[in-house]
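Q: This is the structure alone, sequence omitted:
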């Protein structure tokens, strides 16, 4: 059974000391929404998340709410394994697919087919598995012979289409999303939306951050609101199953 268990999770980032510390504190407070503290390892730190505790089980669809800098993206990256807890604990069980940066791990000098393998490795898949899926990914991306050419000649839209096709090619137990993805032209976007709906419907757990209440209300059964790195509300979404 898939699950996520976070207990008193905290994540801090060390900040190099400068002479005008008060100015630095004010600037980072405005930009990140985090809270400043101190530690033995660094004279100044920013606490991006503090005392985050929640549990998710199969069937849960969690929407993360909050202003920019509230800690939503940091929490998603912690769930994806990008950030390790400074204190507290975070346990997950189940295959995780992160749709936070769908082109992460790509090499611009490598061909599209080579990047299928490289991006797949970032997602925890084997080269053999990605080669087996290459035809399916190629068909979905609609990039044709461009997949035999270096990615540096791709447009940004082509890169995103390839990254999306790779990232959604394998079913996941836990899906992490920072906003509902919008990729490609209108025709491709419709196909991508159907793929996302199918992927999230079959996932055991979904965690999505969004500034659009309509997205949260339509697919989530629970919300957590963050402010300055702490949970200020944790509630069920009315009208969801």
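A: Here it is on my side, so go on. Bear in mind the structure is a predicted one, so any value in this text is a computation, not a measurement.

Q: Please make it C-alpha for all contacts and neighbour counts, starting now.
A: OK.

Q: How about the secondary structure of the residue nearest to residue 99 when sequence neighbours are not counted?
A: Nearest residue to residue 99, sequence neighbours excluded (Cα to Cα, 6 or more residues apart in numbering): residue 177, at 5.1 Å. State at residue 177, reduced to three classes by DSSP: H, G, I helix; E, B strand; the rest coil: strand.

Q: Next up, a structure to set beside the first:
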């Protein structure tokens, strides 16, 4: 049997969506108690199969709402499959939602330690790597500013810097770099390449197909929750582009 670091087997993710408009939380609970609240099933992913070997770089492509982020959340353990299995053999550093793991009322300094704790690092460990994190994020001048005053690009800088301070087994990046400036985005891409060279496995979502081709060896194309094609990044990306024309 192959040594897969990520194995997704016949995974389906289902959500229940309210089938009527409800204006406030009170109305929602009244209808729920009276059993008058009707739901429609929505399948965000349908029978997805994906096996990723250690050290591979996979791009996940598709139009908005196709299920890309849902797949990443499934692999990260944020979501559980309605059907199927997901196995992950390693430590994950997920960069899925901007600001995830941060308290916006705290300063960047305080959030470095908070985020480090959520990733399983000790205070001593974070103190040892603090300067390295802030240096990479280029945020010395804004260290004691509450993060609610940060731009989305600054939040992305800090989140990426903390998550990649160590070398996780699996790095998951979901379009978060799109909010950064060009120079910092290239800096992040260089760090990801260094991590790949060191054996880290990458799962990468980007709407820029050229970035997928440059960063990834493999790709999976998802459309309306269904895996349309997977394999070598160049081939899958070209098929996706052809389908959009």
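A: Here it is on my side, so go on. Here the structure is a predicted model, which means the values were calculated and not measured.

Q: To which residue of the second structure is the residue nearest to residue 99 of the first structure aligned?
A: Superposed on the second structure with TM-score structural alignment, residue 177 of the first structure falls opposite residue 173.

Q: need the contact list for that match.
A: By Cα atoms under 8 Å, 6 or more residues apart in numbering, residue 173 of the second structure lies in contact with 94, 95, 96, 202, 203, 204, 205.

Q: which stretches of the first structure form helices?
A: Here the first structure has its helices, by DSSP state H, at 21-32, 72-79, 112-122, 127-141, 156-167, 186-202, 213-219.

Q: Which residue of the second structure is paired with residue 123 of the first structure in the alignment?
A: Checking TM-score structural alignment: residue 123 of the first structure goes with residue 119.

Q: Centroid-nearest residue for the first structure?
A: Geometric centre of the first structure, nearest residue: residue 100, 3.2 Å, by Cα atoms, centre = their mean.

Q: Isn't that residue up against residue 178?
A: Yes. Using Cα atoms under 8 Å, residue 100 of the first structure makes contact with residue 178 at a distance of 5.5 Å.

Q: what's the matching range in the first structure for stretch 69-87 of the second structure?
A: Stretch 69-87 of the second structure covers residues 73-91 of the first structure once aligned (TM-score structural alignment).

Q: now the matching stretch, how far from the chain's geometric center?
A: 11 Å (Cα atoms, centre = their mean, to the nearest Å).

Q: Show the contacting residues for the aligned residue in the first structure for residue 200 of the second structure.
A: Following TM-score structural alignment, the counterpart assigned to residue 200 of the second structure within the first structure is residue 204. When contacts are counted by Cα under 8 Å, 6+ apart, residue 204 of the first structure is found next to 2, 57, 58, 59, 60, 172, 173, 174.

Q: Check residue 141 of the first structure too.
A: 161, 162, 164, 165.

Q: and what of residue 46 of the first structure?
A: 12, 13, 14, 15, 34, 35, 36, 37.

Q: quick one: which of those residues is most hemmed in?
A: For these, the largest number of neighbours (other Cα atoms under 10 Å) sits with residue 34, at 24 neighbours.

Q: ok, back up a step: indicate which one of the helices of the first structure is closest to residue 66 of the first structure.
A: Proximity to residue 66 of the first structure (Cα to Cα) singles out helix 72-79 among those, at 7.1 Å.

Q: I'd like to know how many residues surround the nearest residue to residue 202 of the second structure once chain neighbours are set aside.
A: In this structure, residue 202 of the second structure finds its nearest non-sequential neighbour in residue 57, 4.5 Å apart by Cα to Cα, 6+ apart. By the other Cα under 10 Å criterion, the neighbourhood of residue 57 of the second structure contains 24 residues.

Q: how about residue 57 of the second structure, what's its partner in the first structure?
A: Taking TM-score structural alignment, residue 57 of the second structure has residue 61 as its aligned residue in the first structure.

Q: distance of that match from residue 237 of the first structure?
A: 10 Å (Cα to Cα, to the nearest Å).

Q: Now for the two: what residues contact both?
A: 220, 221, 222.

Q: Considering those, which possesses the most neighbours?
A: The residue in these with the most neighbours, by other Cα under 10 Å, is residue 220 (24 neighbours).

Q: Excluding residues flanking it in the chain, which one is nearest that residue?
A: Residue 220 of the first structure sits nearest to residue 61 (Cα to Cα, 6+ apart), 4.5 Å away.

Q: ok, now residue 87 of the first structure?
A: residue 10 (5.2 Å).

Q: one step back: for the contacts of residue 204 of the first structure, could you give me TSV that also reports distance to residue 112 of the first structure and neighbour count?
A: TSV is the format used below for these (distance: Cα to Cα, whole Å; neighbours: other Cα atoms under 10 Å):
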residue	distance to residue 112 of the first structure	neighbour count
2	33	17
57	36	17
58	35	16
59	35	17
60	35	19
172	23	20
173	27	20
174	26	29
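
Q: one step back: which ones among the shared contacts of residue 61 and residue 237 of the first structure map onto strands?
A: residue 222 (DSSP state E).

Q: Mind picking the one among the shared contacts of residue 61 and residue 237 of the first structure that's closest to residue 86 of the first structure?
A: residue 222 (26.1 Å).

Q: and the closest one, what pairs with it in the second structure?
A: Counting by TM-score structural alignment, residue 222 of the first structure lines up with residue 218 in the second structure.

Q: Can you find the partner of residue 193 of the first structure in the second structure?
A: Aligned partner of residue 193 of the first structure by TM-score structural alignment: residue 189.

Q: Quick one: residues contacting the nearest residue to that match once chain neighbours are set aside.
A: Spatially, and ignoring its direct neighbours in sequence, residue 189 of the second structure is nearest to residue 215 (7.8 Å; Cα to Cα, 6+ apart). Neighbouring residues of residue 215 of the second structure by Cα under 8 Å, 6+ apart: 57, 59, 189, 193.

Q: can the residues you listed go into TSV with extra columns for distance to residue 106 of the second structure?
A: Formatted as TSV, the contacts of residue 215 of the second structure follow (distance: Cα to Cα, whole Å):
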residue	distance to residue 106 of the second structure
57	34
59	34
189	28
193	32
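
Q: Of those, which ones are shared with the first structure?
A: For these, the contacts that are reproduced in the first structure, applying both residues aligned by TM-score structural alignment, their matches' Cα atoms under 8 Å, are residue 57.

Q: If anything else comes up later, I'll come back, but that's it for now.
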